[in-house]
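1. heads up, no residue letters with this:
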């Protein structure tokens, strides 16, 4: 067995965390009639009853304070062809929705077109977790395209699933 290293840096942790693949989501809503959103790869299912998912958000996020008080939030599971949309939605500056096809629900959730799945959510709870906040989201409505492969993030780059 290779010797374990003591945790000494964030860079070291990010390198190890990058060994685990994750899907990529877009969390979006209309704010004053304008789409606001962010990309998040720290998404996971939590509970069936009640229906909950979680997203981990950096405490330094300038987008989460704009989204957290919305009545509804649209969560889109990005498809493998949406790497450019993901990059736009993660940008620190500029129009994050430039070139991203989207639509809004009657409740102001925003969903990215051609995604693998859509979840219409509301904030259920927030849990402080170090330099992040875990946002627990309650699912109210959903849609899925199971044959549309998701975008995968692994080793600090986008990847595609391969059938075995």
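-> Right, received. Where do you want to start? If you're wondering where the values come from, they're calculated on a predicted model, not measured in any experiment.
2. going forward, measure contacts between C-alpha atoms and count neighbours the same way
-> OK.
3. how about residue 86, what does it touch?
-> By C-alpha atoms under 8 Å, 6 or more residues apart in numbering, the residues touching residue 86 are 24, 26, 39, 78.
4. this is the other structure I want to compare:
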């Protein structure tokens, strides 16, 4: 059977499984809406782009309920989750009436929520948004950051994983 005869849904699932063998960290990106309400989403499509200037990117499905809000946000906090924050990852990955309820947090100087207990946090200014097929790529400049010296939460092959001791 030729590749063109394979249904796109089968190809998409197979590609997702294939890409899933690459371990990633897990982040929760937070921002404030124009009305001041906080929102956030779990993301593992996060990458460093440049050290000078300090740029990072993350991508978000255009079908995500918070997509339009993130596309309007001027600042964001990228919370790199620690290995003991699986519950936080799960909470922000699924619809929930108040994702922040019961989640320990503080606020960045811009007011955006900073989740407590993370491995690291990056306070960012949005530089641009780019079309990436069924996703939007958010390019952000890091304005401040903090390494909290905790082991990161890892995701691989559709499940959480832990780093082996070094």
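-> Yes, it's here. Remember, it's a predicted structure, so these values are computed and weren't measured experimentally.
5. re the thing from before, who wins for most neighbours among the contacts of residue 86 of structure 1?
-> Highest neighbour count within these, by other C-alpha atoms under 10 Å: residue 78, with 29 neighbours.
6. Tell me the counterpart of that residue in structure 2.
-> Counting by TM-score structural alignment, residue 78 of structure 1 lines up with residue 81 in structure 2.
7. Name the nearest residue to its match, sequence neighbours excluded.
-> Of all residues not flanking residue 81 of structure 2 in the chain, residue 118 sits nearest, at 4.6 Å (C-alpha to C-alpha, 6 or more residues apart in numbering).
8. any idea what that neighbour aligns with in structure 1?
-> Matched to structure 1 by TM-score structural alignment, residue 118 of structure 2 sits across from residue 115.
9. Isn't that match up against residue 78?
-> Yes - judged on C-alpha atoms under 8 Å, residue 115 of structure 1 makes contact with residue 78 at a distance of 4.7 Å.
10. Now for these two: what residues contact both?
-> By C-alpha under 8 Å, 6+ apart, the residues touching both residue 115 of structure 1 and residue 78 are residue 150.
11. Show me what counts as buried in stretch 37-49 of structure 2.
-> For stretch 37-49 of structure 2, the neighbour count (16 or more other C-alpha atoms under 10 Å) marks 38-44, 46 as buried.
12. Could you report the neighbour count for the residue opposite residue 101 of structure 1 in structure 2 once aligned?
-> Matched by TM-score structural alignment, residue 101 of structure 1 corresponds to residue 104 in structure 2. The number of residues packed near residue 104 of structure 2 is 11, by other C-alpha under 10 Å.
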